[in-house]
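Colleague: this is the structure alone, sequence omitted:
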């Protein structure tokens, strides 16, 4: 299945032992409110220090009433890109795609091409998980040494939008402590992948970013 790029998440460097975050709420009009809208990307060392965790949040600002009806799009693939050579090109990808009530995962493996288009190598399937339902117990699965989750979660990103706007407008000079969480009470749809570091190469530093790609 060939894909075309819809939106590129922020690039970041993930160093073993650190938690690093990229966030992008509201400011992408072409994808706001649909399944291609990436709101946050987190990369961090797992509780098992032999593992890395990649968490991708999509479809931000879901109210409790709208969360139950929100769904991953079967025509939108979520792709985690991993550069382990320092050239800012993906050496490995981990891909997630919904089919029915499950999320299927592929990789990590070397992509057939880099950049805007991707293909899924169905022979490199790493596992699947039932998509968790809003208000129900979270469902996870473990296959091939990897752990998976897909479903609704409370938006974890804290941001005081009002104070930010005041700073930009020169009505304030700094953020408040602790400030007001603009995203409190809203939800996202999340995909979480925990993968052994051994599957990611031997580099001490990884450059990783996330994309959503629409089926052509």
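Modeller: Perfect, I can see it now. A quick note: this is a predicted structure, and the numbers were derived from the prediction, not measured. Residues are numbered from 1 along each chain as shown.
Colleague: from here on, just use CA atoms for contacts and neighbour counts.
Modeller: Fine.
Colleague: so which residues of this structure form helices?
Modeller: Here the chain has its helices, by DSSP state H, at 64-67, 161-168.
Colleague: ok, the most centrally placed residue in the chain to residue 205 distance?
Modeller: Nearest to the geometric centre of the chain sits residue 56, at 1.4 Å (CA atoms, centre = their mean). Applying CA to CA, to the nearest Å, the value for residue 56 to residue 205 is 20 Å.
Colleague: same deal with residue 90?
Modeller: Relative to residue 205, and taking CA to CA, residue 90 is found at 13 Å.
Colleague: mind checking which of the helices of the chain is nearest residue 199?
Modeller: helix 64-67 (33.8 Å; CA to CA).
Colleague: quick check: buried residues in that closest one?
Modeller: residue 67 (16 or more other CA atoms under 10 Å).
Colleague: isn't the residue nearest to the centre of the chain up against residue 36?
Modeller: No: using CA atoms under 8 Å as the test, residue 56 is too far from residue 36 to be in contact (11.3 Å).
Colleague: need the contact list for residue 14.
Modeller: 20, 43, 44, 205, 206, 207, 208 (CA atoms under 8 Å, 6 or more residues apart in numbering).
Colleague: could you verify my assumption that the last one touches residue 82?
Modeller: Just to be clear, that refers to residue 208. Yes: using CA under 8 Å, residue 208 is in contact with residue 82, at 4.6 Å.
Colleague: picking up where we left off before, which of residue 90 and residue 205 has more neighbours?
Modeller: More crowded of residue 90 and residue 205, by other CA atoms under 10 Å: residue 90, with 21 against 15.
Colleague: sorry, back to before: for the helices of the chain, give me JSON lines that also has distance to residue 200.
Modeller: Listed next are the helices of the chain as JSON lines, based on distance: least, CA to CA, whole Å:
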{"stretch": "helix 64-67", "distance to residue 200": "33"}
{"stretch": "helix 161-168", "distance to residue 200": "36"}
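Colleague: here's the one I want to compare it with:
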């Protein structure tokens, strides 16, 4: 289910939906080869355990949302973009975006040069886009672009083609930036959420992280907390855990399971802005069928499709994800999509 529900028992990290990072997209800007689009989606509008809507507050003011950029292949960030939200006088939220380079990018905190400050957060159907030099920034509720038959996944992979996310919403942090702001043509990307915790080192604890869809939901097992709290440079330590899960899920031999596990780790999204986006080789477009890619690996080729295709409500303009839905619960919770009043 992409990165949705990455907490224990298909719940949320630290029991907070706002900290659940769901999807990471990176693709060249349509019509402008000199720029890229990066979208970090967080906070599903519904939960499955227990079924029902999540909070209508889009982002957690006590959290920090980060995009990490590894420019030299060492799986350590040389560039980081950090977003922090604060309550606004009108009851909404505003966002501040910072950029930092060098050793600080691999660390934790709110340091960095301010790129965007006090940007309004979209809490309904409005689309507040903030421009700052070559950057464009958006944060707020949107239609969830992820497509997958989650019900079939939870029913022993018996897929019917019903798209669980067709009428769901998610909170997007979208960034348009020059390619040079990513540092180099070939980078590794991942995103993470952190939350302030008293007594923690540097005051922050990593709640969730990832780049590749679905694997953090299905594969870490008892090592879930350690995996979500780790860095890509530490992912070699989870090969055995992933291998064990793949042996059981796909009937792999131990040797082949390790090969499959290493194809999923480290948990980063490779992106070269000189090439078209095509997951898993390069970046990820909003229409890439990442669910089918993961199913083929999980089942060792026994299941190759959930029979669901891309959404048709995407936008042709920044931030490219569609406006949030006005829908009512379809099945008492699992089909929840926020109404206009709730947004």
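Modeller: That came through fine. No experiment lies behind these values; they were computed from the predicted model shown.
Colleague: hang on, the earlier thing: ok, which of the helices of the first structure comes nearest residue 108 of the first structure?
Modeller: Using CA to CA, the helices of the first structure put helix 64-67 closest to residue 108 of the first structure, at 29.8 Å.
Colleague: list the contacts of the closest one.
Modeller: Contacts of helix 64-67 of the first structure (CA under 8 Å, 6+ apart): 134, 152, 185, 186, 187, 188.
Colleague: and stretch 105-123 of the second structure, by the same measure?
Modeller: With CA under 8 Å, 6+ apart, stretch 105-123 of the second structure has contacts from 58, 64, 68, 76-80, 82, 84, 92-101, 104, 128, 130-132, 135, 137-141, 202, 204, 343.
Colleague: run a quick neighbour tally on the residue mapped onto residue 25 of the first structure from the second structure.
Modeller: Aligned by TM-score structural alignment, residue 25 of the first structure pairs with residue 4 of the second structure. Neighbours of residue 4 of the second structure under the rule other CA under 10 Å: 26.
Colleague: what sits closest to residue 4 of the second structure if chain neighbours are left out?
Modeller: residue 22 (4.7 Å; CA to CA, 6 or more residues apart in numbering).
Colleague: which ones are touching the one you found?
Modeller: 2, 3, 4, 5, 40, 41, 42, 43, 44, 213.
Colleague: that one maps to what in the first structure?
Modeller: Match for residue 22 of the second structure (TM-score structural alignment): residue 39.
Colleague: the strands in the first structure, which residues?
Modeller: 2-8, 12-15, 20-23, 38-45, 51-62, 76-83, 92-99, 102-109, 117-119, 125-130, 140-143, 146-154, 187-196, 205-215 (DSSP state E).
Colleague: if we can go back for a sec, now do the shared contacts for residue 90 and residue 205 of the first structure.
Modeller: Joint contacts of residue 90 of the first structure and residue 205 (CA under 8 Å, 6+ apart) are residue 84.
Colleague: coming back round to it: can you put the strands of the first structure in TSV and add distance to residue 180 of the first structure?
Modeller: Output for the strands of the first structure, formatted as TSV (distance: least, CA to CA, whole Å):
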stretch	distance to residue 180 of the first structure
strand 2-8	28
strand 12-15	26
strand 20-23	17
strand 38-45	19
strand 51-62	16
strand 76-83	31
strand 92-99	33
strand 102-109	34
strand 117-119	39
strand 125-130	35
strand 140-143	32
strand 146-154	16
strand 187-196	17
strand 205-215	28
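Colleague: quick one: closest of the ones you listed to residue 30 of the first structure.
Modeller: strand 2-8 (8.9 Å).
Colleague: list the buried residues for that closest one?
Modeller: 3, 4, 5, 6, 7, 8.
Colleague: so what secondary structure elements neighbour it?
Modeller: Applying 3 or more CA pairs under 8 Å, 6 or more residues apart in numbering; DSSP states H and E, one finds that strand 2-8 of the first structure contacts strand 117-119, strand 205-215.
Colleague: turn those into a markdown table, columns for distance to residue 161 of the first structure.
Modeller: Formatted as a markdown table, these follow (distance: least, CA to CA, whole Å):
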| stretch | distance to residue 161 of the first structure |
| --- | --- |
| strand 117-119 | 34 |
| strand 205-215 | 24 |
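Colleague: which one of the ones you listed is the most hemmed in?
Modeller: strand 205-215 (a mean of 22; mean count of other CA atoms under 10 Å).
Colleague: run through who's touching that strand.
Modeller: Residues contacting strand 205-215 of the first structure (CA under 8 Å, 6+ apart): 1-16, 36-38, 41, 56, 75-86, 88, 117.
Colleague: which of these are buried?
Modeller: The buried subset of the contacts of strand 205-215 of the first structure - by 16+ other CA under 10 Å - is 3-10, 12-16, 36-38, 41, 56, 75-85, 117.
Colleague: so residue 224 of the second structure sits in a strand?
Modeller: No: the assignment for residue 224 of the second structure, made by DSSP: H, G, I helix; E, B strand; the rest coil, is helix rather than a strand.
Colleague: which ones are touching it?
Modeller: 7, 8, 216.
Colleague: okay, stretch 59-67 of the second structure sits on what stretch of the first structure?
Modeller: So stretch 59-67 of the second structure sits over residues 72-80 in the first structure, by TM-score structural alignment.
Colleague: many thanks, I have nothing further to ask.
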